[in-house]
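**Q** predicted coordinates and the sequence they were generated for:
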Amino acid sequence: MADAASRLTALAEESLSQPLPVRIRAWDGSESGPPGAPVLVIRRRRALRRLLWKPGELGLARAWVAGDIDIEGDLYEALGRLAGLLWDRDPEDSVHPVRDPRARAFARGLLRIAGPWPPPAPPGEEVRRRSGPLHTRRRDRQAVSHHYDVGNDFYALVLGPSLVYSCAYWRDGGTLEEAQRDKLDLVCRKLALREGDRLLDVGCGWGSMAIHAARHHGARVTGITLSREQAALARKRVADEGLTDRVEIRVQDYRDVDDGPYDAISSIGMAEHVGSVRYREYADDLYALLKPGGRLLNHQIARRPEKDEDAYRIDAFIDAYVFPDGELAPLGRTLTLLEEAGFEARDVESLREHYALTLRRWVANLEQHWERAVRATSPGRARVWRLYMAASALSFEHNQIGVNQILAVRPTDDGGSGMPLRARRWTASAGDA
C-alpha cells in the first residue's frame, strides 16, 4: 500500500472536520501531518482492525498495549493534543457509528486500508470477561490481583525505594522519597497517633505506612491487603526493620476484620476499589471498627460530578487494563456516605497538584528503567502503566480528577470529637517550623 499515512490523515480529518494535531507514520514508512508535532507511529495494519472492531478508546488501548501503535516525541504533549479528539469531546459533538454519515464513511475507508480480517485477539494483559455481581469478595480479590500482583520488582522500579503507591506530599524541591515520607507523616499527624495506639491500615500495600507509623509514632499496626505478593514483601520489610512486635500484615478483606476497636484507621488509595454498591458498607464497617473518638483518614481519588450521574460510564481502558471494577466518586458523594455511616467530617484537603507531580516522577522512573521493567513483568504491562500514569498526570493537572484526604471522627456518646480547636496544627511539621 502506497502512502498509507496520507490516506489515513485525509480520512481522519474528513471525519473529524478538523486538522490532525499529530503526525502519522505508517507501517510502510510514509509520514503525513504537521511538521514538528509528536508522531503517532502505526507499526502494523492490524491496529486499524482493532479500531474497526472496537471503535473508540478500547480499540486504541488494545493497539497501544500490543505495540501496534506508539508515540514518538513528548508523550504528554501527544496525549494533550489528542485529548480533545478522543477523551474531551462533548458527547453531543461525537459521531454516531450508525446514524452519522461521517462515521460510516470513516469505517468504510478504514476497512479498505486495514487489510484482511478476522479481528486480532486482545492483548493478554486485558482482563478476561467478568460476570456476576460487582464487588463480591472473590471478584475483588481477582481485581486486586490483576492490578497489584504483577511483580514486586516492577513496582519497586516505578515507585522507588519508598514503595508507596499513592500521592506524595511535595514541598519546593525534594526527592520522591522525601515527599512520600512527608505524606506518611502527614497522615500520622492528622490521626494524632501516640505511643501504643492501635492503627488499622486498610489496603496496606507493601507496608510503608505501617512501618512509618510504628517506627516514628509508636503505633501498633495491623495492615491488611488482598494482594499476596504485597503481603509477602511487606512482612519481609517489617522483619528487616525489626518491627514484628508492632506490625502485623494480613491478607484479609476489610469486611472480615473483627478485632476492633482501633484508635485510628488509615485508608490510603484503597477506597477506589470499593465501588458505589459497597461504599456505604465500607463506611459502616470502618465506623464499627473505631473506638468512640477514633479517627479515620480516607485518602481517595475523586472525579468531577456529571450532569447526569445515572449516565456515568467507567473508563474502558482503565477497566480493561488497570483497575478492573474500580470506580471514582465525586467528593461530595463520599462525604455524604461517610456522614450517613455516623462519621463527623472534620477536615478535607485536596492534593490534586501533588498527585500530578507524583505521577510524572513515576513515569520518569519507568522510562529510566524501561528494559528492566519489561523484564520484570511484560512489554504490554509496562506500556499499560506508562500510558495510564502519563494520562492520569494530565487529568490531575487539568482538574478533571482530584484526590482528597478526608479526616473524619467517630463521635463519642456525648457528641465529642476530641479534636483540637486549631485542627490544622498538623500542617506545620518539624521541618517547616
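**A** Yes, it's here. Residues are numbered from 1 along each chain as shown.

**Q** CA only for contacts and neighbour counts going forward, please
**A** Will do.

**Q** what about the strands in this structure?
**A** 23-25, 31-32, 39-42, 69-72, 198-202, 220-225, 247-251, 262-268, 290-303, 344-350, 401-409 (DSSP state E).

**Q** next up, a structure to set beside the first:
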Amino acid sequence: MTDAAGRLSHMVKQALGRPLPLRLRAWDGSEAGPSTGPVLVIRDRRALHRLAWKPGELGLARAWVAGEIDIEGDLYEGLARISGLVWDRGESETKRPALLRTLTALRDPRNLRLAADVLALAGPALPPAPPREEAVSHRGPLHSLRRDRHAISHHYDVGNDFYSLVLGPSMVYSCAYWEDPSSTLEDAQHAKLDLICRKLGLKPGQRLLDVGCGWGSMVLHAVQHYGVEAVGVTISEEQAALARKRLAEAGCTDRAEIRVQDYREIDDGPFDAISSIGMAEHVGSAQYRAYARILHSLLKPGGRLLNHQIARRPLKNEDAYEIDEFIDRYVFPDGELAPVATTAALLEDAGFEVRDVEALREHYALTLRAWVTNLENHWSEATRLTTPGRARVWRLYMAASALAFEQNNIGVNQILAVRTTTAGNAKMPPTRGQWLYSTTQD
C-alpha cells in the first residue's frame, strides 16, 4: 500500500467539497496537503479501523489517546484549522465539525463507496479495544451518590503528583484571574481566590463552606487571609488527603476541616458564606434544582454564595443538546454544561437573589494555555506518573478547551447570589465598589 496520505486527502476532499486545511502524513511515510503549518500524523492504520467501527468524535478520540494520531507543530493552530470545518450555526442547532459529520455519515447507505474506500485502506480487522484510559461503563442511576463518586474518581484520582505538574504550586483547578496577562499562573490563581473572598465579604470568625474543595486552596486562602473558619468537601479521596496535608503544614487544622462528603450529605449548616468553584458542572441538569436549594438551606439569612461555573451557549432547541463524547468518556463522565441564564434562573428559583454576574471567558483560555505549557514542559514525568494515554487526554482536552473559550463557544461565569432575610434584606453595601474592591483582611 503506497500513498495512503494522498488517498485519504482525496477522500476528505470528496466528502467535504474542499481539501483538509492541514498537511497529512500517513503511516507509510507518504504526505499530502499544504506544505507549511501543522501536520496531522496518522501513525497507525488502526486509527482508520476505529473510525470505521465508531465514526465520529469517539473514534477520533480513541485514536488520539492510543497515540495512533497526533498533530506535529503548533497544536493550537492544528486544532483551530480542524475546528474551522464546521456547520453554519444557522443550519444546525449544535456547532459540530463537518469532518465528524462526514465520518458519521459513513454508515449511510448512500456513502457506501466512501466507506468501502476507507475500509480498503484500513485493511480487514476487528474493532480495536478502547484505550484503557476510557471510563468504564456508567454504574447506577445518573447523578446518584455512587455514580457521581465513580465519575469524580475517574477524573481526579489519577495522582496528586500528576496534578501538581499541570496546575503548579497553587493546586487550583479552575479559571484563574489575570489582572495582568503577563502575571504568573500562581499570581493569577491567588488573585482569583482573593476576588472570591471579597465577593463573599468574608470576615474573621465567619464560617465558610467550600463545595468541591479540590486540594484545599480556597479553604487555605480564606483561613490564612480572611480569618474565617472553613469546611471543605470533596468526594475525591486523593484530593482530600492532600488538602488535609496542606492544612496541617500551614498550621490551620484548628480552623479548617476537609471532608470526603457529597454536597447532598452536608447537615451542619448554617454557614455565613458558600463557595462553589468549578464543581457545579458535575451536578447535572436533573439535580441542579436540588443543588441550588440545598446550598440555599445551608446559608444564614444574608449569607452569600459564589458559584463559579463553565457555561455553554444556548440552543434554539435545548432538546438538541448533546453531551461531548470525548469529554464524557475520557475527561468528565456525566458532566453537563448549561447556559448562564439557566443557572441564574435555577438559583433564583431556589430562593437566591442574584446580585452580580462576571464573565471570565478570556481568563480561562489563558489559564488552560498555562496548564498545557506546564504539561508539555514536564511530559516525560507526567507520562511516568500516569500513562502516556492519560497525558494525551489532558493535553488534547485542555488545548481544545482553550480554543473553545477563545472562540466564544463556551464561557465561564461567577454568579454572586444572596439568601436574603425574611424582610428581603441582602445585607450588602450600597455600591458594587464597596464590596468588590475592599482589601484583604490579613
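**A** That came through fine. Here the structure is a predicted model, which is why all the values come from computation and not from measurement.

**Q** TM-score them against each other, please.
**A** Between these two chains, after superposing, the TM-score reads 0.97 (TM-score structural alignment, normalised by the length of the first structure); 430 aligned residues with a C-alpha RMSD of 1.5 Å.

**Q** just put the strands of the first structure in a markdown table and tack on distance to Arg128 of the first structure and mean neighbour count.
**A** Converted to a markdown table, the strands of the first structure look like this (distance: least, C-alpha to C-alpha, whole Å; neighbours: other C-alpha atoms under 10 Å):
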| stretch | distance to Arg128 of the first structure | mean neighbour count |
| --- | --- | --- |
| strand 23-25 | 31 | 25 |
| strand 31-32 | 36 | 20 |
| strand 39-42 | 26 | 22 |
| strand 69-72 | 22 | 19 |
| strand 198-202 | 27 | 26 |
| strand 220-225 | 23 | 26 |
| strand 247-251 | 24 | 21 |
| strand 262-268 | 27 | 24 |
| strand 290-303 | 25 | 23 |
| strand 344-350 | 35 | 15 |
| strand 401-409 | 27 | 23 |
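
**Q** identify whichever of those strands lies nearest to Pro123 of the first structure.
**A** Of all the strands of the first structure, strand 69-72 sits nearest to Pro123 of the first structure, with 13.0 Å by C-alpha to C-alpha.

**Q** test my guess that Arg246 of the second structure contacts Val219.
**A** No - using C-alpha atoms under 8 Å, Arg246 of the second structure is not in contact with Val219, being 10.3 Å away.

**Q** and Glu344 of the first structure, what's its match in the second structure?
**A** Taking TM-score structural alignment for the superposition, Glu344 of the first structure sits opposite Glu353 in the second structure.

**Q** that match and Thr420 touch, don't they?
**A** Yes - using C-alpha under 8 Å, Glu353 of the second structure makes contact with Thr420 at a distance of 7.0 Å.

**Q** can you give me the helices for the stretch 301-433 of the first structure?
**A** 316-317, 331-340, 352-368, 370-376, 379-397 (DSSP state H, counting those that start in this stretch).

**Q** can you list contacts of the second one?
**A** So that's helix 331-340 of the first structure. With contact meaning C-alpha atoms under 8 Å, 6 or more residues apart in numbering, helix 331-340 of the first structure is reached by 279-280, 283-284, 302-304, 344-345, 404.

**Q** hmm, try it at 10 Å
**A** 271, 276, 279-284, 286-287, 298, 300-305, 328, 341-345, 348, 402-404, 406, 408-410 (C-alpha atoms under 10 Å, 6 or more residues apart in numbering).

**Q** what comes up buried for stretch 315-329 of the first structure?
**A** Of the residues in stretch 315-329 of the first structure, 317-329 count as buried by neighbour count, 16 or more other C-alpha atoms under 10 Å.

**Q** where in the second structure does it fall?
**A** Aligned using TM-score structural alignment, stretch 315-329 of the first structure spans residues 324-338 in the second structure.

**Q** how long is that stretch end to end?
**A** 13 Å (C-alpha to C-alpha, to the nearest Å).

**Q** quick one: it to chain centroid distance?
**A** Computed by C-alpha atoms, centre = their mean, to the nearest Å, the chain-centroid distance of stretch 324-338 of the second structure equals 8 Å.

**Q** what do you get for stretch 342-355 of the first structure?
**A** On C-alpha atoms, centre = their mean, the centre of stretch 342-355 of the first structure falls 17 Å from that of its chain.

**Q** Ala63 of the first structure touches Arg50, doesn't it?
**A** Yes - when contacts are counted by C-alpha atoms under 10 Å, Ala63 of the first structure is listed as touching Arg50 (6.6 Å).

**Q** anything in contact with each of the two?
**A** Residues within reach of Ala63 of the first structure and of Arg50 at once, by C-alpha under 10 Å, 6+ apart, are 120, 122.

**Q** circling back to that earlier point, now the buried residues of stretch 315-329 of the first structure as JSON lines including distance to Pro119 of the first structure?
**A** Output for those, formatted as JSON lines (distance: C-alpha to C-alpha, whole Å):
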{"residue": "Phe317", "distance to Pro119 of the first structure": "18"}
{"residue": "Ile318", "distance to Pro119 of the first structure": "22"}
{"residue": "Asp319", "distance to Pro119 of the first structure": "21"}
{"residue": "Ala320", "distance to Pro119 of the first structure": "18"}
{"residue": "Tyr321", "distance to Pro119 of the first structure": "19"}
{"residue": "Val322", "distance to Pro119 of the first structure": "23"}
{"residue": "Phe323", "distance to Pro119 of the first structure": "25"}
{"residue": "Pro324", "distance to Pro119 of the first structure": "24"}
{"residue": "Asp325", "distance to Pro119 of the first structure": "26"}
{"residue": "Gly326", "distance to Pro119 of the first structure": "28"}
{"residue": "Glu327", "distance to Pro119 of the first structure": "30"}
{"residue": "Leu328", "distance to Pro119 of the first structure": "32"}
{"residue": "Ala329", "distance to Pro119 of the first structure": "35"}
